[in-house]
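K.L.:
This is a predicted model, with the sequence first.
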Amino acid sequence: MSTFQPIRIHLTDQAAERLKKFLGENALACAVRIGVCRSGCAGYSYKMQVTQEPVSSEEWVVEVKGIRLLIPKEFARWLDGLEIDYGRSGVNESFRFRNPHAKALCGCGESFSFE
């Protein structure tokens, strides 16, 4: 069952282009699942996965710039207002996340906390 929820997720043009490229590389892919997992020295990190699995009843569907994002309901309050960017820093390219609910970042920038 697909349930659309007004969760605000913002994608920069660069992030949207990159996600569209990932989706285009897999003809069966239909969405990008975004979640949070326990990781790193600050406690949590983001995880993103291109998926061809159907929407679960435990997820909200958010469409941004033509990309279907699947957000687990258990993380919706933490991800509401999330901005996802994609860019280069030196020789590395990566997604960058700006979350108004994150209270602290670790020194290397790979994890964050909500407390």
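P.N.:
Yep, that arrived.
K.L.:
going forward, measure contacts and count neighbours with C-alpha atoms only.
P.N.:
Will do.
K.L.:
Next, the buried residues of the longest helix belonging to the chain.
P.N.:
Secondary structure of the chain per DSSP state H: the longest helix is helix 13-24. By neighbour count on 16 or more other Cα atoms under 10 Å, the buried set for helix 13-24 is 15, 16, 18, 19, 20, 22, 23.
K.L.:
Which residue, neighbours along the chain excluded, lies closest to the residue most central in space within the chain?
P.N.:
Centroid-nearest residue in the chain: residue 34, 3.8 Å away (criterion: Cα atoms, centre = their mean). Ranked by Cα to Cα, 6 or more residues apart in numbering and with sequence neighbours excluded, the top spatial neighbour of residue 34 is residue 48, at 4.6 Å.
K.L.:
let's bring in a second model and compare:
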Amino acid sequence: MSEDIEVVPVTIDVTDDAMTAMAGAMGGAEDGDVLVVSVLGGGCSGFMYDLQIQSRPDDDGWQFISCDGITIAVHDKDSKQLSGITLDFVNSLMGGGFKVINPNAQKACSCGKSFR
């Protein structure tokens, strides 16, 4: 029994700091690897962002965005929640990490990793 999902074209902005961090992280990746950005249930606000480097998915239902030689993949099921996001990379006293700025989120945690 399949569930109908609303699929929208995905656009993602990437800051210069995030681009530098992605290039560093992808430096040891295999040819054909992509950065998968997805939404998982959980976190303090209901949903969490998940970023993983993995082999390019070859099944249907994926959208691919090319960004300075790096491919970002988003599954159609996450397209409505992720279209229009900005990926940033921030350094702080507690360490650095990717931060997602999401205009679609009704509420976001200050950590930048959880939203509703």
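P.N.:
Cool, got the structure. These numbers come from a predicted model, not from an experiment.
K.L.:
Now the TM-score, please.
P.N.:
Once superposed, the chains reach a TM-score of 0.84 (TM-score structural alignment, normalised by the length of the first structure), with 109 aligned residues with a Cα RMSD of 1.9 Å.
K.L.:
hang on, the earlier thing: any idea how far the residue nearest to the centre of the first structure lies from residue 78 of the first structure?
P.N.:
Separation of residue 34 of the first structure from residue 78 of the first structure (Cα to Cα, to the nearest Å): 11 Å.
K.L.:
Please produce a markdown table containing the buried residues of helix 13-24 of the first structure, extended by distance to residue 104 of the first structure.
P.N.:
Output for those, formatted as a markdown table (distance: Cα to Cα, whole Å):
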| residue | distance to residue 104 of the first structure |
| --- | --- |
| 15 | 23 |
| 16 | 26 |
| 18 | 27 |
| 19 | 27 |
| 20 | 30 |
| 22 | 30 |
| 23 | 31 |
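K.L.:
Out of those, which two sit at the greatest distance?
P.N.:
The span of the buried residues of helix 13-24 of the first structure, defined through Cα to Cα, is set by 15 and 23 at 12.3 Å.
K.L.:
To which residue of the first structure is residue 106 of the second structure aligned?
P.N.:
Using TM-score structural alignment, the partner of residue 106 of the second structure in the first structure is residue 103.
K.L.:
Quick one: neighbours of its match, just the number.
P.N.:
Other residues within reach of residue 103 of the first structure, judged by other Cα atoms under 10 Å, total 11.
K.L.:
Great, nothing more from me.
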